[in-house]
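Colleague: Any chance you can model this:
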Amino acid sequence: MSDILHYLKTRRSVAIPSLAAPAPEAQDLEDILTVAARVPDHGKLAPWRFILIRGDGAVIAGRRLADLVERREGSLSETRRRVEETRFTRAPLVVAVVSTAAEHVKIPVWEQQLSAGAVCMNLIHAAYAKGFGANWVTEWVAYDDEAKAILAIGEGEAVAGFIHLGRPTETLSDRPRPALADVVREIGPDGEAGEATL
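Modeller: Predicted coordinates for the structure are as follows:
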């Protein structure tokens, strides 16, 4: 089995609290983002962009998110405030992959959104190739316009994912995966979908 196939068969997400410093930076980060951008992109639109959330910027973003929640819900418990304030400091680097998909004369919005999803997965693969771990999440911030504005995500843009990056501090065990018999069908000679023969 090739190294790539072995990696793809064994890769899994690292729990965010288990992602420690150092984060990818300098050439490592440039390589990771370069690979992330090498995805299917019908029409060469590059319908996505990256926002790096780290260091003092991550701290400030967390405080602003906590303030936003407090304005809406009233005084926060110490625990709830800490959850919001540390949302982007749980890992040493968070890369927001922002979908900029828009109506186009030839390219459906859905295809542009799929391209942004491919960016997220390529980013994760590139991070692992560099010896880092990753976790792809969205959470409430991705779907809230005021929260997105705190992160300089514009109106009409969507969060494809917040990719948390760092060095894994634990040995990962696999989780159950779907059985192929449950997710694979084949169009038979009668034109009907039935069980597939692999």
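Colleague: use CA for all of it now, contacts and neighbours both
Modeller: Noted.
Colleague: Quick one: the strands in the protein, in order.
Modeller: Counting by DSSP state E, the chain has strands at residues 19-20, 48-53, 93-99, 133-137, 158-168, 185-187, 193-195.
Colleague: contact partners of the fifth one?
Modeller: It stands for strand 158-168. Here strand 158-168 makes contact (CA atoms under 8 Å, 6 or more residues apart in numbering) with 14, 16, 18-24, 91-100, 113, 116-117, 120, 124, 127, 131-138, 142-143.
Colleague: all helices for the protein, in order.
Modeller: When assigned using DSSP state H, the helices of the chain occupy the ranges 3-10, 26-36, 55-73, 78-85, 109-129, 145-150, 180-183.
Colleague: Let me have those in JSON lines, adding mean neighbour count and distance to Gly43 as columns.
Modeller: Formatted as JSON lines, the helices of the chain follow (neighbours: other CA atoms under 10 Å; distance: least, CA to CA, whole Å):
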{"stretch": "helix 3-10", "mean neighbour count": "10", "distance to Gly43": "28"}
{"stretch": "helix 26-36", "mean neighbour count": "16", "distance to Gly43": "17"}
{"stretch": "helix 55-73", "mean neighbour count": "16", "distance to Gly43": "34"}
{"stretch": "helix 78-85", "mean neighbour count": "15", "distance to Gly43": "38"}
{"stretch": "helix 109-129", "mean neighbour count": "21", "distance to Gly43": "9"}
{"stretch": "helix 145-150", "mean neighbour count": "16", "distance to Gly43": "27"}
{"stretch": "helix 180-183", "mean neighbour count": "10", "distance to Gly43": "30"}
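Colleague: Need those in TSV (columns: distance to Val159).
Modeller: Output for these, formatted as TSV (distance: least, CA to CA, whole Å):
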stretch	distance to Val159
helix 3-10	25
helix 26-36	15
helix 55-73	16
helix 78-85	18
helix 109-129	9
helix 145-150	8
helix 180-183	27
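Colleague: Here is a second sequence; please produce its structure as well for comparison:
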Amino acid sequence: MPSLDLLLSRFSTDALAEPAPQGAVLDTILSTAMRAPDHGRLRPWRYVIVQGDARPALARRIVASMKRLDPDVAPAKIEKRQTRFSTMPMIIVLGMHLRPGDKIPLIEQELAVGAAAMNILNALHATGFGGVWVSGDVAYDPELAAELGFPAPHGLAGFLFVGTPRPGARGPTRRAVDDYVAEWTGTPVRFGADDA
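Modeller: Presented below is the predicted three-dimensional model:
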């Protein structure tokens, strides 16, 4: 039961401070990715750790991508991303090493990347750290992906901001699961969450 309590208490937060995990602790956290469901054992996840003086350089690439994707991007949006990518204690770039010609469909490869990232978020929480998974338009920019080491057909699944949750950081109130579950009895199901 303590493991379930741990999972039920996890939340995403970008209210993060130093320190971020390092050394053997970080290795253990990242190793949880290797336990994710992975049809075909392709291990399509790849991680790039960005910290210290590399953060502002990544932020400049993010801003360049934003301007490339939308020349009219709002200055406030640029400033927000510049600040976040420059100041988070650690950023983990979520790379996808995809094999389009493989017998395993691409969607299953991408789902494996997502499952591995969720394992990392759970492991961060279990070790006293925190994080949030962010994406946005730049995560789908093939030029940015290539600049980070993931040329097509590979790509990005987003970024994890990682650090120690600031005092008072807490997640949103979670809804009860009842509206998201239905039992199939031979006819199409309906969900309470879809009636809202």
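Colleague: Any idea what the TM-score comes out to?
Modeller: With the length set by TM-score structural alignment, normalised by the length of structure 2, the two chains reach a TM-score of 0.83; 190 aligned residues with a CA RMSD of 2.6 Å.
Colleague: I figured Leu52 of structure 1 hits Leu93, correct?
Modeller: Yes: the pair Leu52 of structure 1 and Leu93 qualifies as a contact (CA atoms under 8 Å) at a distance of 7.2 Å.
Colleague: Of these two, give the one with the bigger neighbour count.
Modeller: Between Leu52 of structure 1 and Leu93, Leu93 has the larger neighbour count (other CA atoms under 10 Å), namely 26 against 15.
Colleague: how about that one, what's its match in structure 2?
Modeller: Using TM-score structural alignment, the equivalent of Leu93 of structure 1 in structure 2 is Met90.
Colleague: Would you quantify the distance from its match to Ala76 of structure 2?
Modeller: 23 Å (CA to CA, to the nearest Å).
Colleague: what's the closest non-adjacent residue to Phe162 of structure 1?
Modeller: Counting by CA to CA, 6 or more residues apart in numbering, Phe162 of structure 1 lies nearest to Ala96, which is 4.5 Å off, once chain neighbours are set aside.
Colleague: ok, that neighbour to Ala37 of structure 1 distance?
Modeller: In terms of CA to CA, Ala96 of structure 1 sits 13 Å off from Ala37 of structure 1.
Colleague: So for these two, which residue has more residues nearby?
Modeller: Ranked by neighbour count (other CA under 10 Å), Ala96 of structure 1 and Ala37 place Ala96 first, with 24 against 20.
Colleague: Pull the contacting residues for that one.
Modeller: Going by CA under 8 Å, 6+ apart, Ala96 of structure 1 touches 50-53, 159-163.
Colleague: burial measure for Ser102 of structure 1, as a count.
Modeller: Heads up, residue 102 of structure 1 is Ala, not Ser. 16.
Colleague: Sorry, wrong one. I was asking about Ser13 of structure 1.
Modeller: For Ser13 of structure 1, using other CA under 10 Å, the count is 14.
Colleague: likewise Pro172 of structure 2?
Modeller: A count of nearby residues for Pro172 of structure 2, using other CA under 10 Å, gives 8.
Colleague: For Leu76 of structure 1, see how far away the aligned residue in structure 1 for it is.
Modeller: In structure 1, Pro172 of structure 2 lines up with Arg175, judged by TM-score structural alignment. Using CA to CA, Arg175 of structure 1 is found at 35 Å from Leu76 of structure 1.
Colleague: How about Ala160 of structure 1?
Modeller: Per CA to CA, Ala160 of structure 1 is found 28 Å from Leu76 of structure 1.
Colleague: Between those two, point out the one with more neighbours.
Modeller: Ala160 (25 against 14).
Colleague: residue in structure 2 matching the more buried one?
Modeller: Under TM-score structural alignment, Ala160 of structure 1 pairs with Ala157 in structure 2.
Colleague: wait, doesn't Tyr180 of structure 2 sit right on Phe191?
Modeller: Yes: counting by CA under 8 Å, Tyr180 of structure 2 does reach Phe191; the two are 5.8 Å apart.
Colleague: With distance to Thr171 of structure 1 added, can I get the contacts of Ala96 of structure 1 in JSON lines?
Modeller: Formatted as JSON lines, the contacts of Ala96 of structure 1 follow (distance: CA to CA, whole Å):
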{"residue": "Phe50", "distance to Thr171 of structure 1": "29"}
{"residue": "Ile51", "distance to Thr171 of structure 1": "29"}
{"residue": "Leu52", "distance to Thr171 of structure 1": "27"}
{"residue": "Ile53", "distance to Thr171 of structure 1": "26"}
{"residue": "Val159", "distance to Thr171 of structure 1": "29"}
{"residue": "Ala160", "distance to Thr171 of structure 1": "27"}
{"residue": "Gly161", "distance to Thr171 of structure 1": "24"}
{"residue": "Phe162", "distance to Thr171 of structure 1": "23"}
{"residue": "Ile163", "distance to Thr171 of structure 1": "20"}
